[in-house]
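**Student:** Sharing a model prediction with you, sequence too.
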Amino acid sequence: MPNIALDWLAEHVELPAGLTAEQLAADLVRVGLEEEAVHGPAVTGPLVVGTVVSLVKEEQKNGKTINWCQVDVGEHNVLDDDGQPTVPRGIVCGAHNFAAGDRVVAALPGAVLPGPFPIASRKTYGHVSDGMICSQRELGLGDDHDGIIVLDRLGFTGQPNGTDAVELLGLGESVLEINVTPDRGYCFSMRGVAREYSHSTGAAFTDPGLRETPAATTDGFAVEVDDVAPVHGVVGCDRFVTRIVRGIDPSAPTPEWMKKRLTQAGMRPISLAVDVTNYVMLDLGQPLHAYDLAKVSAPIVVRRAAAGERFTTLDDVERTLDPGDLLITDSPDGARGSRVQGLAGVMGGQVSEVSETTTDVLVEAAHFDPVTIARSSRRHKIPSEAAKRFERGVDPRLPGVAAQRVVDLLVEHGGGTADPAVSDLDAVPATPAITFPWSEPLRLTGVDHGRERIAEILTMIGCELADGDGEAVQVTPPSWRPDIEAPEHLVEEVARIDGYDNIPSIVPAAPAGTGLTAAQRSRRSVARALAEAGFVETLSYPFVGTAQHDELGLDAEDARRQAVRLANPLSDEAPELRTNLLTTLLGTARRNVGRGMTDLAIYEIGLVTQPRPGAPVAPQLPGGRRPTADELEALAAAVPDQPRHAAGFLAGARERAGWWGPGRPAGWEDAVEAVRLVARTVGVELTTANDTSRMPWHPGRCARLELPSGKVVGWAGELHPQVLERLDLPRRSAAFEVDLDAIVAAAPTDPVQAVPVSTFPLAKEDFAFVVDQDVAAGAVRAVVVKAVGDLAEEVRVFDVFTGPQVGEGKKSVAVAVRLRGADRTLTAEQTAEIRGRVIKLAGKKLGAQLR
């Protein structure tokens, strides 16, 4: 995030006397630049320049080696017998990156460092340490904690011992750190922040980016752009400016004021040429690069990388390039574009790095495609300051101005001479005008700003207005605002500059409607019914992988393995969208069991993604316009089915033990009953049948659930022991999963009719049928229901028995039948006739024998 120093900002915009960083933050937040932090004076008290007179290394008993140093701090030295400050201060230091004779920064007793960390004389390691020799991190200048600041290495030379280091390093001023959103990249510069401060307060602003620059000449350093096949349809570089400064003194220091500002901005001073390019970037927002002219061969060629091409960046890392990377190359020995000089807009290389012997400098100021730079920066994990700006959009009119500013500073402080040759390859397209209805701000914000105020604001932010006498005006956004592309963006600017506080807070009236649809009401009723039955609702991420299919024991040909694969998965271990809920619900169950929750009853209602075999590939729709009806139809045809399922898991005790009894463990029957509850809630009757081949369920304890039409809508029962073992779940755990959308769709659409309560007495009949072992109890019940007809008030299976009494391969299914007439009392003859009808139909359909 940018750090804003008030004295630097004041060079571009008029600041009131006594302005504080806190007030600056309040002014900027009104135009959308939020405060990240206010860095107050980092150090108070005596912080001074000192010279290490002597250094003695001492080995301690704990194995640590310390340095006992004598530091000359000028007028802050210890007084001698004559009262003169001539005796150096003794300071203990544990760092080892400095030596006797080095000039350092010493915090003396009474100083307070960031933390706060007060400094005092104290006895340590057998000495009285009369202060502290400081590192960058201890002063809040950076993250380097182990290395002591050696001033000469940072370019600070000539300051006498005892000089105030607080002022030298810019530690005595408040600095505002702001948070810049991605669409406001121009605020990564003093120029941009000054403009926004002017918008907020009305202060006079002088734009340093509008100065006149020399025109291009025919003898400038040759530059070519060879990007005939851009990766995403946009040429990677549309402007490239080069300037040359000759005869620079390699030993010329960076001026103190520039070092101070770079330090306040969080950048380390390096050398004059490099510091100047960094300073201008921070000031104007245009990233620049300085080459050693002697190491660059014309022409410079901007091109895409070849697959597998390698390049070593300035951070001494060799990188394998991608065809999407944009490169800055030169042409040694006439080989056009053969040598890579830098990763465009991201980081330069070591080939032409400016060194301590460089006298002639080639300055580059270019404009690159934001998408190309963003991809390269992320691909190679180089979040450089230049890349941060390019990927947010840099003003394409700045390169010439920024290059001229670098030339002026190098001439002024380096003693160089500006070469009159100017190269400026400029193919920047004209900014298209936006048709902006005058009524748009009122429509979107509810505030009637008036045409004059709207025109004033748009002109203030740099827009050009034309043809504004009618209902709309043609608005051309400024070159530094690539984020303004549509009328709504201009409305946002009007609202922002005029003040968001001026927009009234009015709660919109809720439109009248029909409320929830029947399907929505049904789904909510199902969720409520399961919760009332003791299940706890959970939510899980819909991302799965091959390993989870393996854990469920799904065959290679199982349709549930045919999943939609994500192009950019959150995890390489879960790159697919789930095709069933149990895959992720069982993960939730495992997590809870692993945390000690052994008694579980959980459920989830959510979407699954089931691709259709032979479905077409989704078309790539163009941007900038509404797709046609045919394009939308093709897109819809490619979208996979996404039905809503309901699934549940049960383990441990279904009824807990207590004074009321021993309790009861959850079993397969609870899973089946949960599915019946789901169906009953929406008014659907399901039938059950055994299923011996549906993983992940137990082959002998799994029920297949079917609609009256015969459509299978789900499964319920005990989970397979091997699945439970792989997932570390309790033995005999049960689960269910049903297609909730299919069940809801099968629900009756007619209003529920009240059934009159019969006042006639009840007749009871119980049956015990012996049937084959593979005949489902539900099938027996269905036959009884059909035989009884309309007189059946309740038909219920109340017992299933197997044993030698009924024969091998047989079982007994007991069914209780409750009969009641709506308009009469049933006679014994009528009851007997119904009983005979039930026995006959059961024998005919199921081969059942009355026990």
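**Tutor:** Structure's in. What do you need? Residues are numbered from 1 along each chain as shown.

**Student:** only C-alpha atoms for contact and neighbour calcs from this point on.
**Tutor:** Noted.

**Student:** can you count the residues close to the closest residue to D641 other than its chain neighbours?
**Tutor:** The shortest distance from D641 to any non-neighbouring residue, by Cα to Cα, 6 or more residues apart in numbering, is to Q610 (5.2 Å). When neighbours are counted by other Cα atoms under 10 Å, Q610 registers 21.

**Student:** my guess is Q610 contacts R565, does it?
**Tutor:** No: here Q610 lies out of contact with R565, judged by Cα atoms under 8 Å, at a distance of 11.3 Å.

**Student:** Next, show the common contact partners of the two.
**Tutor:** By Cα atoms under 8 Å, 6 or more residues apart in numbering, Q610 and R565 have no common neighbours.

**Student:** Could you give the secondary structure assignment for the residue positioned nearest the centre of the chain?
**Tutor:** Among the residues of the chain, the one closest to the centroid is L570, at 10.2 Å (Cα atoms, centre = their mean). Per DSSP: H, G, I helix; E, B strand; the rest coil, the secondary structure class of L570 is coil.

**Student:** which residues touch it?
**Tutor:** L570 is in contact with no residue at all, counting by Cα under 8 Å, 6+ apart.

**Student:** How much space separates the residue nearest to D641 from R694?
**Tutor:** Noted for Q610: a distance of 18 Å to R694, by Cα to Cα, to the nearest Å.

**Student:** Next one for the comparison:
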Amino acid sequence: MKTSLSWLRDYVELPAGLTADQLDEALTNLGMEVESIVDQGATVKGDLVVGRVLTIEELTGFKKPIRFTTVDVGRDAPQEIVCGARNFSEGDLVAVILPGGELPGGFTIGARKTYGRQSNGMICSAAELGLGDEHDGIIVLPADAAAPGDDARPVVGLADVLVEVEITPDRGYEMSLRGLARELSYAFSAAYTDPATLVSAPGATATPPYAVNVEDTVGCDRFSARVVRGIDPNAASPAWMRERLVASGIRSISLPVDITNYLMLELGQPMHVFDLNRLSGGLVVRRARPGEKLTTLDGVARVLDAEDMVICDDTGPISLAAVMGGETSEWQPDTVDVLLEAAHWDAVMVGRTARRHKLFSEAAKRWERGVDPQLTLVALERAVRILTEHAGGTVDDRVLDIDHVVAPATIELDPGLPTRRIGLAYNSDQVTELLGRVGCTVTGVDPLAVTPPSWRPDLLAPIDLVEEVARLGGYNDIPSILPPARGGSGLTPSQRRRRSVGRALAENGYVEVLSYPFVAPTAADQLGYPADDPRRSAVRLTNPLSETDPLLRTSLLAPLLGTLKRNLGRGRRDLALFETGTVFLPRLASTAPPAMGVDRAPTDEEWAEANTIVPAQPWHLAVVLTGDADPAGWWGPGRPASWADAIEAARIALSAAGIDPARVSVAAAELAPWHPGRCAAIAVDGTVVGHAGELHPAVVSAFELPKRTSAMELDLDAVPLPPVTQAKRISSFPPALIDVALIVDRGVPAADVSLVLAGGAGDLLETVSLFDLYESDQLGEDKKSLAYKLTFRAPDRTLTTEETLAARDAAVTAVAARFGATLRGA
């Protein structure tokens, strides 16, 4: 929002000696971001004076008309000045900048010879002084504006201060002189005049001046209109209006259009002017229909959306409501009869329409932030008065006002809430007084019943009122002391586990990456999921960051493999990556969740019902490997990463998660996207928590990865959290080492045999580890030999041979009973 300080002073009695710094501080404390405060007089340096043209000599022989003039500038002798403009005559008063002066943009004026004549200064145009876009002619001042030699700044409009502020999206009322002046009256405790009270507007008449039907009263809850006939189409906008529009960054177009722009800036009410004689039949305000088109004032033919609001006549849409008018009904240079429209439109609809069509007009910016619905008749009355004053015409006494506006809801406010939230003591009277200053009607005692004014649609809940109390009470009075923090218990067990797992993998050579959780619909096909695989069912985002990746991942592997491919493309060959994060598993439901407001916390039943359709979000861990696990060098040949490394990564992660290796089992499995013959299921206490192995060749090809790329994925939330255990006492007695070789069926997992050995050996067993696997026809059909190293140790003594052998025999007996195992060589 950009405007001039003199315009603001029309409605608020600001201090006479107000400085730029004081104004900046006041606006900032009110919650506005100050873009700039510019003293226009300082933009032109040096002598800018009023001059009277004494003589004009037309110079010939040049490609463009050139004039050599003498100008009385109040000095001893007239100044000789060369000028190319032709819109002035002898005796006219003009603005002259003398040698040594400097125009906006750093253009310095000097005395020089040009076109064969000496030129001492410049006769200025509005563009050269930064007052507008007019380049073709210089500024010609009124005959009695000033005397030659007087300072020209106040005469041409350079004695003002321009203020530009950035308005937050929730405070649309500040995008007007009405709103800014009201805010400054708070800051300076100054008298305020509401421009909406300057005229008394007539209400709706029984017969409207023009037939209008509003079909959608949600998108447009108020529509008002007035008619003026017989205006002078050549009437110019008054100078004061043009100057204020230019100061606000708006180009002067014509008197009717300038009036609507002027009142939009002053009151905050956007308006539109129709050429009455170009309308065909009555107007209809409705939503656009599929396939409808409209050519807007910028000359672009637009295909309308069903959410767009349009104003139509018998020919179809003639205006994209609240955003931009159409070409077929706009004001024309010969327009003599006009229909002035002021309405109130739904903010959400306008915001979406403006973004959909990329039309961020000044009107749309105000509508999407919220406009006072009680301004329509006042704005129309002001418009017809200014129009008839300067262009004549006859005002139709009939007034149209279709009003479906809903009054602001009353908010119940605990008078102690501002004190609890802000940290300053506010008694009930202070809260009532501060809210009354912003226009709220406050009744009651405890709670306070607060009704916001019509221009504050952002005040919807008690916390909004608390913000107003803090703002008007003074942000600077709030002490910068942090409230006492509640005591916490630190990281949760799950958080500690995730950190431990990540640290362990990093220490073993894996690099952590962070991928977006979004995947393409083709990801399931790339990973080779069967048609009935539940992982194909994914949550689709309503408003995705990228239309190519609208789904939430059900596995970490698709984004992680994409990261692996990207790094391979950048020249990396030996890669071991890992990622921890959530996956999203949808819960299919036939009913929508309950609608919950912001006036209270949801009940337990509502919360449970809403969560029935929230996707399950377990925390997963995934790793991918390709290239060499051990690089080759002078020390020897390298070793390529394989499925075994992926399985070992799972063991490392589970060990870091506090799971005893004896509880972890690894068994052959089949699951996409792994190779059927090189896939292992990772289980804890018999419950499968993940898979690891070599990726299927088709998956490797789909992601354009090297052959034998391996991967692992664990559901960390499915891994039981370890209880808090007491550290074992470390024995200082020597261990007893015994090896056993057991013959079992080939299908028996080695990890299961380890678990049974550990259970059968008892408390004296310290460790059990597999060190050999042997298969031969001599062992028998479908048999294999598993050799384990058993370590026994007692905490309080050196074990005897008898004790060690007894523990070993107990372990072997347990395996024999479970799997029918026999001792090799027995």
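**Tutor:** Yes, it's here. Computed from a predicted structure; not experimentally measured.

**Student:** and P109 of structure 1, what element?
**Tutor:** For P109 of structure 1, there is no enclosing helix or strand under DSSP states H and E.

**Student:** Please apply the same query to R796 of structure 1.
**Tutor:** Here R796 of structure 1 is assigned to strand 792-801, by DSSP H and E.

**Student:** so where do the helices sit in the stretch 151-300 of structure 2?
**Tutor:** 153-156, 177-188, 239-247, 255-267 (DSSP state H, counting those that start in this stretch).

**Student:** which bit of structure 1 covers the third one?
**Tutor:** With the alignment judged by TM-score structural alignment, the segment of structure 1 matched to helix 239-247 of structure 2 spans residues 256-264.

**Student:** circling back: and the corresponding residue of structure 2 for the residue nearest to D641 of structure 1, what is it in contact with?
**Tutor:** Matched to structure 2 by TM-score structural alignment, Q610 of structure 1 sits across from L585. L585 of structure 2 makes contact with 535, 537-539, 554, 615-617, according to Cα under 8 Å, 6+ apart.

**Student:** Which pair of these spans the longest distance?
**Tutor:** S537 and Q617 (13.8 Å; Cα to Cα).

**Student:** Can you pick out the residue with more neighbours from these two?
**Tutor:** Neighbour comparison, S537 of structure 2 and Q617: the larger count goes to S537, with 18 against 14 (by other Cα under 10 Å).

**Student:** where along the stretch 151-300 of structure 2 do the strands fall?
**Tutor:** With DSSP state E, counting those that start in this stretch as the criterion, the stretch 151-300 of structure 2 has strands at 161-166, 212-214, 220-229, 272-275, 283-287, 293-295.

**Student:** Would you format these as TSV with distance to T603 of structure 2 and mean neighbour count included?
**Tutor:** Putting those into TSV (distance: least, Cα to Cα, whole Å; neighbours: other Cα atoms under 10 Å) gives the following:
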stretch	distance to T603 of structure 2	mean neighbour count
strand 161-166	40	18
strand 212-214	40	18
strand 220-229	34	22
strand 272-275	48	22
strand 283-287	38	21
strand 293-295	47	19
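
**Student:** Please produce CSV containing those strands, extended by distance to A610 of structure 2.
**Tutor:** Converted to CSV, the strands of the stretch 151-300 of structure 2 look like this (distance: least, Cα to Cα, whole Å):
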stretch, distance to A610 of structure 2
strand 161-166, 39
strand 212-214, 37
strand 220-229, 33
strand 272-275, 45
strand 283-287, 32
strand 293-295, 41
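
**Student:** mind checking which of those is nearest A711 of structure 2?
**Tutor:** Using Cα to Cα, these put strand 161-166 closest to A711 of structure 2, at 51.6 Å.

**Student:** And the contacts of that closest one?
**Tutor:** Contacts to strand 161-166 of structure 2, defined as Cα under 8 Å, 6+ apart, come from residues 1-6, 32-40, 247.

**Student:** Against structure 1, what's the mean shift for it, could you check?
**Tutor:** Following superposition, strand 161-166 of structure 2 is found to deviate from structure 1 by 2.1 Å on average (mean Cα distance after the TM-score superposition for structure 1).

**Student:** now the angle between helix 177-188 and that strand, please.
**Tutor:** 100 degrees (axes from the mean of the first three to the mean of the last three Cα atoms, to 10 degrees).

**Student:** buried sites along the lengthiest helix in structure 1?
**Tutor:** Longest helix in structure 1 by number of residues (criterion: DSSP state H): helix 828-846. Within helix 828-846 of structure 1, the residues scored as buried using 16 or more other Cα atoms under 10 Å are 831, 834-835, 837-843, 846.

**Student:** which residues does A120 of structure 1 contact?
**Tutor:** Per Cα under 8 Å, 6+ apart, neighbours of A120 of structure 1: 108-111, 130-131.

**Student:** Read off where stretch 418-429 of structure 1 ends up in structure 2.
**Tutor:** Counting by TM-score structural alignment, stretch 418-429 of structure 1 sits on residues 395-406 of structure 2.
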